[in-house]
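Engineer: let me see the structure of the following:
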Amino acid sequence: MARDEMATVRASIAGGAAVVPQHVAIIMDGNGRWAKLRGRPRLFGHRAGAKRVRDIVQACPQIGIKYLTIFAFSTENWKRTQTEVAGLMTMFKRYIMKEAQALHKAGVRVRFIGDRIRLEPALVRLMNDLETLTCGNDTVHLTIAINYGGRDEVTRAVRRMAVDVAAGRLKAEDVTAETLASFLDTHVLPDPDLVIRTSGEARISNFLLWQSAYAEYEFIDTLWPDFTPEEFARVIGRFASRDRRFGGTKA
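Structural biologist: All right, here's what the predicted structure looks like:
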């Protein structure tokens, strides 16, 4: 049945019957609870979650999604135990080393957003190398948010903009919403059309605050490691029924 549902969504897309979001953002929640249900440590769940990322990225071109942004590590996640944080940083490095060539071969362009200053130099080098390796790809644009927070991103953007104003490169009276957006980490990306959060939590957790002003949201109960490409396709299928007016009304 799951494969049939995936095929149905793909057929609807191909026939023009379904509206596909150009950009989907995902808050990948529930790894720790998934591991706890199995009597395993939290890092076991994070590793399972990393494998699920591969499946969802591979499903994007089949469904017709061009841009995918995933929330991997927030500015608030440093509050977790030292063991978990260290394990996550090691996992990020291993993920990049293991997946780099496969992502490149699949035509995935990878970008990272967030403040890199607090990250280990070895991890930052791997991130930079992966961005360089995949910079010419265009099948799927995968953006990974590491040490990212929406408030922090806007704060850093305003700080950079203030420097330009002080230097005379930008006039304060010329600052618009579009000007501020051009200083954000995501300035080269379209705003997300759909934000998905797994695990049953119904909050946005400081993720893409500016960019998601008019995004549609889906809060689903499935824990991230159990979020299959088939369920992903069903969520995308439901997106087509949303009435998006962006503050206006239909004629």
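Engineer: contacts, neighbours, all on C-alpha from now
Structural biologist: Noted.
Engineer: separation between R3 and R125?
Structural biologist: 39 Å (C-alpha to C-alpha, to the nearest Å).
Engineer: go on, R151?
Structural biologist: R151 is 25 Å from R125, where distance means C-alpha to C-alpha.
Engineer: neighbour count for these two, which is higher?
Structural biologist: Of the pair R151 and R125, R151 is the one with more neighbours under other C-alpha atoms under 10 Å, namely 15 against 12.
Engineer: please, which helix or strand holds that one?
Structural biologist: Take DSSP states H and E as the rule and R151 turns out to sit in helix 150-166.
Engineer: mind listing what's buried along that helix?
Structural biologist: Buried residues in helix 150-166, counted by 16 or more other C-alpha atoms under 10 Å: G150, E153, V154, R156, A157, V158, M161, A162, V165.
Engineer: from those residues, pick the one nearest R42.
Structural biologist: Closest approach between these and R42, by C-alpha to C-alpha: G150, at 25.0 Å.
Engineer: picking up where we left off before, which neighbouring elements make contact with the helix holding R151?
Structural biologist: When contacts are defined as 3 or more C-alpha pairs under 8 Å, 6 or more residues apart in numbering; DSSP states H and E, helix 150-166 packs onto helix 177-181.
Engineer: before we move on, the earlier item: with distance to K51 as added columns, please give the buried residues of helix 150-166 in TSV.
Structural biologist: Listed next are these as TSV, based on distance: C-alpha to C-alpha, whole Å:
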residue	distance to K51
G150	26
E153	27
V154	31
R156	32
A157	33
V158	36
M161	38
A162	41
V165	44
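Engineer: let me know the closest of these to H23.
Structural biologist: G150 (17.3 Å).
Engineer: so for the longest helix seen in the chain, what gets flagged as buried?
Structural biologist: For the chain, the helix that runs over the most residues, judged by DSSP state H, is helix 82-105. In terms of neighbour count (16+ other C-alpha under 10 Å), helix 82-105 has its buried residues at E84, V85, L88, M89, M91, F92, K93, I96, A100, L103, H104.
Engineer: to check against the first, give me the structure of this:
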Amino acid sequence: MKKHLPKYHHSQGYSLLELVLVLAIVAVLVGLLLPKGFDALRNARVQQVVRTVDTLKTALVDYLALAGGNGSLPRTEGMGIPTSGAALTGATDIAKSNAARLDTVLLATGRLERPLSLRMGTQTYMSTGTGNELTWNQAVLAFVMTPDAAPQRDWSAVTRAEARMANPSLVPSAALGANFLLDGFTNLNANSIVAYLVIPSCPARDAYELAMAMNGAQLAPLEGTASDTGLVAYAAPTNGVTDVYVYLTSI
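Structural biologist: Okay, the predicted model is just below:
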């Protein structure tokens, strides 16, 4: 009796041409879908900033209405930053500007629930330098440090809210938040205190899309150039990034 050995069938592999066609199709799909994915992520970052700006505006209105306040915003940049304590008050304006933030005031008074955190711009969330941080004392309407000392902390590389005296002599792209042409033509009043959101090291495309969303088409800049009109101001990007200043309010 003959025994029939089983036959083994070898499946034929893919040809080189078939592999090339598959890779070509995958490359086309990636080329079509990847930019849309980046656009969706960028739009999400823009909308997060828009929502944060609305939250900050509401917080500022609530702060101005606080009992015991003086109906004004404390300056956190430039000259005239309110401080208490001989050593702190005697420190340089630059040192106090680097250490003080308007969002600190809003957090201390319960107007903000949590620290600012955006996916746009720098992802640095901590100050540099040594020593204690400034805190806000609503009872004396001033920044304090315990124990009293000159500030050595620096928040200038962190996304934050600030307030300073308006400076209408500067174009918005060079004013560092001190001036905005909200209607495209009119400077801020020189006697006003302006509050603004700072987004350091913002990618150029993100800055442009934010300007398009918040300024509107009529006041939006050309891509890659400075933004001098509307709610969003920034200098022309350098090495693909720029510091963005978003208007909150002025009083």
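Engineer: TM value for the aligned chains?
Structural biologist: TM-score for the superposed chains, counting by TM-score structural alignment, normalised by the length of the first structure: 0.24, backed by 102 aligned residues with a C-alpha RMSD of 5.9 Å.
Engineer: about what we covered before: packing partners of the longest helix of the first structure?
Structural biologist: Using 3+ C-alpha pairs under 8 Å, 6+ apart: helix 82-105 of the first structure touches helix 42-63, helix 121-133.
Engineer: those helices: which one's closest to F232 of the first structure?
Structural biologist: F232 of the first structure sits nearest to helix 42-63 of all these, at 7.6 Å, using C-alpha to C-alpha.
Engineer: I'd like the distance between R151 of the first structure and V85 of the first structure.
Structural biologist: To V85 of the first structure, R151 of the first structure is 21 Å away according to C-alpha to C-alpha.
Engineer: so F143 of the second structure touches N137, yeah?
Structural biologist: Yes: judged on C-alpha atoms under 8 Å, F143 of the second structure makes contact with N137 at a distance of 6.0 Å.
Engineer: who has more neighbours, these two?
Structural biologist: Higher neighbour count among F143 of the second structure and N137: F143, with 26 against 16, using other C-alpha under 10 Å.
Engineer: tell me the secondary structure at that one.
Structural biologist: strand (DSSP: H, G, I helix; E, B strand; the rest coil).
Engineer: against V244 of the second structure, how distant is it?
Structural biologist: Per C-alpha to C-alpha, F143 of the second structure is found 26 Å from V244 of the second structure.
Engineer: same question, S250 of the second structure
Structural biologist: 18 Å.
Engineer: what's the answer for L21 of the second structure, then?
Structural biologist: Counting by C-alpha to C-alpha, the gap from L21 of the second structure to V244 of the second structure is 45 Å.
Engineer: thinking R10 of the first structure is in contact with A59, fair?
Structural biologist: No: R10 of the first structure lies out of contact with A59 (C-alpha under 8 Å); the separation is 10.5 Å.
Engineer: out of S250 and V244 of the second structure, which sits in the busier spot?
Structural biologist: V244 (30 against 19).
Engineer: packing partners for the host helix or strand of that one?
Structural biologist: Taking DSSP H and E as the definition, V244 of the second structure sits inside strand 241-250. Under the contact definition 3+ C-alpha pairs under 8 Å, 6+ apart, strand 241-250 of the second structure sits against helix 16-64, strand 193-203, helix 204-215, strand 232-234.
Engineer: who does the shortest one touch, helix- and strand-wise?
Structural biologist: The one in question is strand 232-234 of the second structure. helix 204-215, strand 241-250.
Engineer: same check, this time on the third one
Structural biologist: If contacts are counted by 3+ C-alpha pairs under 8 Å, 6+ apart, helix 204-215 of the second structure sits against helix 16-64, strand 232-234, strand 241-250.
Engineer: what's the angle between the last one and helix 204-215?
Structural biologist: In this structure, strand 241-250 of the second structure runs at an angle of 20 degrees to helix 204-215, with axes from the mean of the first three to the mean of the last three C-alpha atoms, to 10 degrees as the basis.
Engineer: what's the answer for the first one, then?
Structural biologist: Taking the same axes, to 10 degrees, helix 16-64 of the second structure and helix 204-215 form an angle of 50 degrees between their directions.
Engineer: after helix 16-64 of the second structure, next one along is what?
Structural biologist: The C-terminal neighbour of helix 16-64 of the second structure among helices and strands, as given by DSSP H and E, is helix 86-89.
Engineer: so which bits of that next one are buried?
Structural biologist: By neighbour count with 16+ other C-alpha under 10 Å, helix 86-89 of the second structure contains the buried residues L88, T89.
Engineer: after it comes which helix or strand?
Structural biologist: Next helix or strand after helix 86-89 of the second structure toward the C-terminus (DSSP H and E): helix 93-99.
Engineer: list the buried residues for that following helix?
Structural biologist: The neighbour-count check on helix 93-99 of the second structure (16+ other C-alpha under 10 Å) flags D93, A95, K96, S97, N98, A99 as buried.
Engineer: same check, this time on stretch 25-44 of the second structure
Structural biologist: Buried, per 16+ other C-alpha under 10 Å, within stretch 25-44 of the second structure: R42, N43.
Engineer: residues making contact with it?
Structural biologist: Residues outside stretch 25-44 of the second structure that contact it (C-alpha atoms under 8 Å, 6 or more residues apart in numbering) are D206, E209.
Engineer: possible to save the helices and strands packed on helix 82-105 of the first structure as CSV with distance to T143 of the first structure?
Structural biologist: Output for those, formatted as CSV (distance: least, C-alpha to C-alpha, whole Å):
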stretch, distance to T143 of the first structure
helix 42-63, 11
helix 121-133, 10
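Engineer: of those, which is nearest F73 of the first structure?
Structural biologist: For F73 of the first structure, the closest of those is helix 42-63, at 11.1 Å, according to C-alpha to C-alpha.
Engineer: in the closest one, what counts as buried?
Structural biologist: Buried positions in helix 42-63 of the first structure, judged by neighbour count with 16+ other C-alpha under 10 Å: 42-50, 52-53, 56-60, 63.
Engineer: next, the angle from that helix to helix 82-105.
Structural biologist: Going by the same axes, to 10 degrees, helix 42-63 of the first structure makes 20 degrees with helix 82-105.
Engineer: beyond helix 42-63 of the first structure, next helix or strand please.
Structural biologist: Moving toward the C-terminus from helix 42-63 of the first structure, the next helix or strand (DSSP H and E) is strand 67-74.
Engineer: which helices and strands sit right next to that next one?
Structural biologist: Using 3+ C-alpha pairs under 8 Å, 6+ apart: strand 67-74 of the first structure touches strand 23-27, strand 140-148.
Engineer: pipe those into JSON lines and attach distance to R111 of the first structure and mean neighbour count per row.
Structural biologist: Shown next, in JSON lines, are those (distance: least, C-alpha to C-alpha, whole Å; neighbours: other C-alpha atoms under 10 Å):
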{"stretch": "strand 23-27", "distance to R111 of the first structure": "14", "mean neighbour count": "22"}
{"stretch": "strand 140-148", "distance to R111 of the first structure": "5", "mean neighbour count": "22"}
